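S.K.: model this:
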Amino acid sequence: MVEIRKQASLNLSNVRHSFLILSDEVHDEADEVASILHKAHKLRTFLLHSSITRVPYNFFHHLRCLRALDLSQTRLNKLPQSVEQLKHLRYLDLSYTHIEELPELVSNCRNLQTLRLNACARLYKLPRGMRKMIFMRHLELEDTHMLKFLRQGVGRLTELRTLTDFIVGGGDEGCKCGELKNLNHLQGRLRIIGLENVRSTDEAREAELYKKQHVHALILDYDSIGGGLLDEEVKRRENVLEILQPNTNLKEFEIWNYEGSKLPSWIEDPVFSNLVKVNLMNCSKCKKLPGLGKLPSLKCLIIEGMEEEEWELRGGDGEVMPSLLQLEIRDCPKLKALPYNLPPLLRKLALNITNDGMSLEGPLPVLPNLNHLVIWYSPELTSFPCGWLGQLKALQTREIYRCPMLGSLPEELPHLTMLRELKITCCPLLVDRCRDGGEDWDNIAHIPCIKIFT
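M.R.: Next up is the predicted model:
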């Protein structure tokens, strides 16, 4: 490991593993790196920490033994075609760079097993020849939002263990859902993007998601187009989602931007007894919440942007999500109240409270173990309802986020003796009241950690 502050003369002729750190004092970083690596014929691992924006064409000519190359978090915007000379390369990390496309010749690196392209904000296409990289095991594309399609042939990479994002669509060049069929070694997290481009249930069935027994977290993501859909299109999306039933080993399940009127029936099937997290994000047209009380292991439930939904969890059948520890409900304007029989194990609760929507009136759940309460984006809330907060004797963390009209803190706050942290963010009327010497200071002075963000 070497930090280079000015022009350096290093002999790397016998070095196998190198981590170079270039400071801002180096005048021409690209030429400096090239000169340092000129005789590094035996180098196996090369990691670079630098603001370098380019590498010379002959950058890789002397690195033909290289196995691992990490150029992540540089400002690199282009990779030279000479990368094809790295015949032994197993690991390539270009995450957090400015690169826009990979050269076609990178697909000649047939032995490449790991390709990391996370958070490449400008990357918009991958090489056509990626189908030839049959030894690929890990392809990471998280937060690379400009990439709108994967090349046809990804389904041939049957050794893949990690594929963070599978993008459906792209016309004649892009992948269809069926290319997932033979990727049965996938494990961990899989996000399928562009499900609105799945044209039929037959195409969805080809994916055979139920065979992906090592995929433990599944995200089904639609591109939210806004506006109303024709009834025929809504029905097609509902049918496709019903077919995309995952393996019962699934532990986490999320749906984003879905515009069907109902969620798949399999989500409430007791065979999904391993599910510990469900996230329903912007399912704006759904009118009914599935019977999630049948999921005995469910610990985290997040519901956001369900504009048509009204949740009533009552009855005497014991469907009460007995293991639930975290519940977050946001932007559900028709939801008037919390279910009164929420499980007593609940530790974290995040919700909107509004004057005409969610309120804390009527029968309230008894939550003796709740230690984290978040009041999130309640623009019309002017004051807290009295009574309920005082019951939360185990409360340790209280967050109030984006409540611009909230003028005071609840009266019960001084009685919450377990409270250890109070966070107030973007609540302008509360800021002066809660600072040292403000009107509410005496009510919160006992709290060890107070964080106020304007």
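S.K.: Every contact and neighbour count from this point should use C-alpha atoms.
M.R.: Noted.
S.K.: Give me the neighbour count for Leu69.
M.R.: Other residues near Leu69 number 18, with proximity taken as other C-alpha atoms under 10 Å.
S.K.: what about Glu203, which SS state?
M.R.: When classified by DSSP: H, G, I helix; E, B strand; the rest coil, Glu203 comes out as helix.
S.K.: What separation is there between it and Thr158?
M.R.: Distance of Glu203 to Thr158, computed by C-alpha to C-alpha, to the nearest Å: 19 Å.
S.K.: Same question for Ala207.
M.R.: 13 Å.
S.K.: Quick check: closest non-adjacent residue to Asp331.
M.R.: Nearest in space to Asp331, with sequence neighbours left out and distances taken as C-alpha to C-alpha, 6 or more residues apart in numbering, is Gly305 at 4.7 Å.
S.K.: neighbours of that neighbour, just the number please.
M.R.: Using other C-alpha under 10 Å, Gly305 has 20 neighbouring residues.
S.K.: More neighbours: Ala207 and Thr158, which one.
M.R.: Each of Ala207 and Thr158 has its neighbours counted (other C-alpha under 10 Å); Ala207 has more, 22 against 18.
S.K.: What's the separation between that one and Leu289?
M.R.: 26 Å.
S.K.: compare with the first, here's sequence two:
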Amino acid sequence: MAAELVALLSASLQVLFQRLASEGIPQLFHGKKLILDQLDELNTLLLSAHVLVNDAENKQLRNEEVRVWLFKLQDVIHEADDLVDRIDYEALRSKLEDDQSRSSASRTLLLSWCKKLSLLPKNMGSLINLRYLDIEGVPLKEMPQQINQMKHLQFLSNVVLSDRHINGGIKMKRVAELEHLHGIWGLENIIDVAEASEASLKDKKGLSKLTLRWNVDTFVADYSQKEKDILDALRPHTNLKHLEIDNYRNTIFSHWIGDFAFSNLVSIKISNCKSCCILPHVGQLAFLKSLIIDGCDRVISIGDEIHHKGPQFSCLEVLRIENMLVWKDWSFSNEAMQGGKIFPLLKRLVLMNCPKLSVGLPGYLPSLEHLIICNCEQMVVLLPENTTDHYIPSLYCHHSYR
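M.R.: As a prediction, this is how the structure comes out:
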């Protein structure tokens, strides 16, 4: 447990450093030396804590004093994170007021992962020259309708669809007007297939990255055909290179996800699709380099969804499979596993929190350089029987391989 806490604290500190280094903070407190000095001191203290955290993993984590200090540091990081959230919001409000008085000259607005920010100012439309708006990870309840007035917007990380019972906010029909959109959140608010089709994603030729997300707070398994039909209607243009699907509520995915027409896909992430039983058929996508599967609680086997005789995942270099509660084994054919026909270029494999997984590798992986296995308690062998052993430069196992 302590090792996981160390990793979490280290990652949280890295995010805090990035946020404290943003340009918005010195601009907001320009001329207020005392506040800037205090923020600089906070940054120095956090840097010192980061050094200690990195060193903690090499110390005796069973020491009670070390464990207590780590948990106290976790509380401090949360408080510092809340402080930066408030600063970010004030910076946004100040920027809007300033831009209104200076002919709306702002071009970039970075608000990603401001976890306390639930609403954007209603006068967002005054930023008529805005080129880049990043609100990824911001738990917005709705978005101002004026977002459509930003005619010069060249990047919009995502929109959040409003509840259909609310008059304001963004509805699916307006999504079609946003040329440079990269994600749609709040898909649980779509009424039917007709509404989903209004986004016209298949016509957006410039769409290279797309995130489709249902709200995790309202997750209810939906086994109806309607849910799958909605995902069918959200089929993007085949120029797409990066795809993320989060909190999808049906048991099976749309066929377009693994369609040969989407051979331009370079990365796919499927996360928290807790009702999913069968993963999409993506092994034949010729240029897929990164695949992340996380939190698909009903998937028992990986591999039997692939029915092709040729090489599978021929370009895949990174594979991460995490938090799979009932996943037990790989189910590729023996011929594929022993002949190097699957994952021939795989360099990095991460298996984390898969408590029922019994076999680590799906066969001979000739290009494997880094292997991380963590919290896979039932794993009894690293390689299947009759598989050629090979040297792995980097191997990390934690409470898993025995």
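S.K.: The residue nearest to Asp331 of the first structure corresponds to which position in the second structure?
M.R.: Here Gly305 of the first structure is matched to Gly295 in the second structure, going by TM-score structural alignment.
S.K.: so what's its match up against?
M.R.: Residues in contact with Gly295 of the second structure (C-alpha atoms under 8 Å, 6 or more residues apart in numbering) are Ser271, Asn272, Cys273, Lys274, Glu322, Asn323, Met324, Leu325.
S.K.: List which of the residues you listed are still in contact in the first structure.
M.R.: When the contacts of Gly295 of the second structure are mapped onto the first structure and checked using both residues aligned by TM-score structural alignment, their matches' C-alpha atoms under 8 Å, the preserved contacts are Ser271, Asn272, Cys273, Lys274, Glu322, Met324, Leu325.
S.K.: So the last one sits against Asp294, correct?
M.R.: The one in question is Leu325 of the second structure. No - assessed by C-alpha atoms under 8 Å, Leu325 of the second structure is found out of contact with Asp294, at 10.0 Å.
S.K.: now the residue lying closest to Ser12 of the second structure once chain neighbours are set aside, what's its secondary structure?
M.R.: Computed as C-alpha to C-alpha, 6+ apart, the closest residue to Ser12 of the second structure that is not its neighbour in sequence is Ile77, at 7.4 Å. For Ile77 of the second structure, the assignment made with three-state DSSP gives helix.
S.K.: go on, the one 10 residues further on?
M.R.: Assigned state for Ile87 of the second structure: helix (three-state reduction, three-state DSSP).
S.K.: who touches the counterpart of Gly137 of the second structure in the first structure in this structure?
M.R.: Aligned by TM-score structural alignment, Gly137 of the second structure pairs with Asp143 of the first structure. Under the criterion of C-alpha under 8 Å, 6+ apart, the contact partners of Asp143 of the first structure comprise Asn118, Ala119, Cys120, Ala121.
S.K.: The same query, at a cut-off of 6 Å, please.
M.R.: By C-alpha atoms under 6 Å, 6 or more residues apart in numbering, Asp143 of the first structure lies in contact with Asn118, Ala119.
S.K.: Distance-wise, check it relative to Glu179 of the first structure.
M.R.: Taking C-alpha to C-alpha as the criterion, Asp143 of the first structure is separated from Glu179 of the first structure by 22 Å.
S.K.: What of Leu76 of the first structure?
M.R.: Counting by C-alpha to C-alpha, the separation of Leu76 of the first structure from Glu179 of the first structure is 31 Å.
S.K.: what do you get for Cys434 of the first structure?
M.R.: The gap separating Cys434 of the first structure from Glu179 of the first structure is 56 Å, by C-alpha to C-alpha.
S.K.: same deal with Phe453 of the first structure?
M.R.: Between Phe453 of the first structure and Glu179 of the first structure the distance, using C-alpha to C-alpha, works out to 47 Å.
S.K.: Who has more neighbours out of those two?
M.R.: In this comparison of Phe453 of the first structure against Glu179, neighbours counted by other C-alpha under 10 Å, the higher total goes to Glu179 at 20 against 11.
S.K.: and the more buried one, that's in a helix?
M.R.: Yes - when the secondary structure is assigned by three-state DSSP, Glu179 of the first structure falls within a helix.
S.K.: Would you mind finding the match for it in the second structure?
M.R.: Structural alignment places Glu179 of the first structure opposite Arg174 in the second structure (criterion: TM-score structural alignment).
S.K.: Share the number of residues neighbouring His172 of the first structure, please.
M.R.: To be clear, residue 172 of the first structure is Asp; His isn't right here. A count of nearby residues for Asp172 of the first structure, using other C-alpha under 10 Å, gives 9.
S.K.: Quickly note the distance from it to Arg205 of the first structure.
M.R.: For Asp172 of the first structure, the distance to Arg205 of the first structure (C-alpha to C-alpha) stands at 20 Å.
S.K.: Please apply the same query to Asn108 of the first structure.
M.R.: Following C-alpha to C-alpha, the distance that separates Asn108 of the first structure from Arg205 of the first structure is 33 Å.
S.K.: ditto for Asn247 of the first structure
M.R.: Asn247 of the first structure sits 13 Å away from Arg205 of the first structure when distances are taken as C-alpha to C-alpha.
S.K.: swap in Tyr258 of the first structure?
M.R.: The spacing between Tyr258 of the first structure and Arg205 of the first structure, counted by C-alpha to C-alpha, is 19 Å.
S.K.: Looking at those two, which is more packed in?
M.R.: Of the pair Tyr258 of the first structure and Arg205, Tyr258 is the one with more neighbours under other C-alpha under 10 Å, namely 26 against 18.
S.K.: quick check, the more buried one in a strand?
M.R.: No - using three-state DSSP, the assignment for Tyr258 of the first structure is coil, not a strand.
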